[in-house]
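Enquirer: I'd like to go over a predicted model; first the sequence, then the structure.
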Amino acid sequence: MTDNAKLLVEAARKAALNAYAPYSRFAVGAAVMLADGEIVSAANFENASYGLSLCAETVAMAMIGNAGKLDQVVAIGITGSMIGAKSDAPILPCGRCRQILNEAAQRGKRDLAIYCAGSEGDTTQTYSLSELLPHAFGPADLGL
């Protein structure tokens, strides 16, 4: 595992401890690295009206967007497991989150590294965003 992958997985695991997941009981953490090395971490945030729930990746990307740094995203680490359980099974971003990550990738004109891990252990799967979301639709398709 690369140094960036280790940093992001550990930051994501720490973020997952703050997950608000009383309905799914599945805590997810995400840690996003920016071009300058800054790491922005977040956890999932659920709501009794399930459709209003936010994935950890979405929360992190919204924070980055609000800071005006969407084009600086280079990599993300994602971890998760059932609350109170330990798992070394890597989790991957859902389709919605892949599309949100694509927005940053197209704005920054780079493919993103995605490091997927469980709540513990050394098992990490590494993907590029283009592997997880081939033929993505984004700002470039709108001529932006």
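Expert: It's in. Numbering: from 1, shown residues only.

Enquirer: okay, CA-based contacts and neighbour counts for the rest of this
Expert: Noted.

Enquirer: so what's the residue nearest the centre of the chain up against?
Expert: Centrality entry for the chain: nearest residue to the mean C-alpha point is residue 57, 3.6 Å, by CA atoms, centre = their mean. Residue 57 makes contacts with 29-31, 42-44, 78, 93, 97, as judged by CA atoms under 8 Å, 6 or more residues apart in numbering.

Enquirer: can you pull out the helices in the protein?
Expert: 3-16, 56-66, 95-108, 129-132 (DSSP state H).

Enquirer: Check it against this one:
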Amino acid sequence: MANKLTININIDVLDSAAELSEQELQAMELAQQAAADAYAPYSNFLVGAALVLEDGTMFKGSNQENAAYPSGLCAERTALFALSANHPQAKIKLLAVTARRRNEQEFLPAMPCGACRQVMAEYEFKQKEPIPVLLQAANGKFYRFNSVADLLPFQFTSEHL
């Protein structure tokens, strides 16, 4: 008989921006600004990400599309890779993500894709401490995760090599 494994993930569901800390609010606003800068002429789906670093500095990224679709890159990876290229030792204290359709003002649920979750997990593994994740949800709500591991509980790391 097979054994069962149960995974419990705690997610804070915040009903409005009023429940965000000042730093979370600033990060989400930066992510929203980053979404406005996205290069998404094909999907018209604008995604923005913001990183809050240990010293309070914020870093942003947006999705970058390409006519050869696989050549594009998501906002989360754009932000993480740019940060690592410019500040390889920086510690990330928060990652905020938001999305919306072009020509619409309402922000949509922003769920990182599998590739982004794996990259996010790599940076969490690299810095040896959790990276909280704040995602824009529907109807003005937000999801707060304590760690990338909550988004990707079975991660592939260098320990598997």
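Expert: Received the coordinates, thanks. Nothing here was measured: the structure is a model prediction, and the numbers come from that model.

Enquirer: What lines up with the residue nearest to the centre of structure 1 in structure 2?
Expert: Residue correspondence to structure 2 (TM-score structural alignment): residue 57 of structure 1 is matched to residue 76.

Enquirer: likewise residue 86 of structure 1?
Expert: Match for residue 86 of structure 1 (TM-score structural alignment): residue 105.

Enquirer: you'd agree residue 72 of structure 1 is up against residue 32?
Expert: No. If you go by CA atoms under 8 Å, residue 72 of structure 1 and residue 32 don't touch, sitting 10.0 Å apart.

Enquirer: Tell me which of the two has more neighbours.
Expert: residue 32 (27 against 21; other CA atoms under 10 Å).

Enquirer: Over in structure 2, tell me which residue corresponds to the more buried one.
Expert: Matched to structure 2 by TM-score structural alignment, residue 32 of structure 1 sits across from residue 51.

Enquirer: for residue 22 of structure 1, same thing?
Expert: In structure 2, residue 22 of structure 1 lands on residue 41 (TM-score structural alignment).

Enquirer: now its match, nearest residue through space, not along the chain?
Expert: With sequence-adjacent residues excluded and distances taken as CA to CA, 6 or more residues apart in numbering, residue 41 of structure 2 is closest to residue 65, at 7.2 Å.

Enquirer: what's the burial count for that neighbour?
Expert: 20.

Enquirer: any idea how far residue 130 of structure 2 is from it?
Expert: From residue 65 of structure 2 over to residue 130 of structure 2 the distance is 29 Å, taken as CA to CA, to the nearest Å.

Enquirer: Then residue 93 of structure 2?
Expert: 8 Å.

Enquirer: what do you get for residue 47 of structure 2?
Expert: Counting by CA to CA - residue 47 of structure 2 and residue 130 of structure 2 are separated by 23 Å.

Enquirer: Have a look at these two and say which one is more surrounded.
Expert: residue 47 (31 against 19).

Enquirer: Please enumerate the strands of structure 2.
Expert: Remark: strands assigned in structure 2 by DSSP state E are 11-14, 45-53, 58-62, 92-101, 107-108, 133-136, 142-145.

Enquirer: Give me the helices and strands touching the third one, please.
Expert: With contacts defined as 3 or more CA pairs under 8 Å, 6 or more residues apart in numbering; DSSP states H and E, strand 58-62 of structure 2 has these neighbours: helix 22-36, strand 45-53, helix 75-86.

Enquirer: Same list, these, but as TSV with distance to residue 140 of structure 2 please.
Expert: TSV is the format used below for these (distance: least, CA to CA, whole Å):
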stretch	distance to residue 140 of structure 2
helix 22-36	12
strand 45-53	16
helix 75-86	20
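
Enquirer: Pick the most deeply packed of those.
Expert: strand 45-53 (a mean of 26; mean count of other CA atoms under 10 Å).
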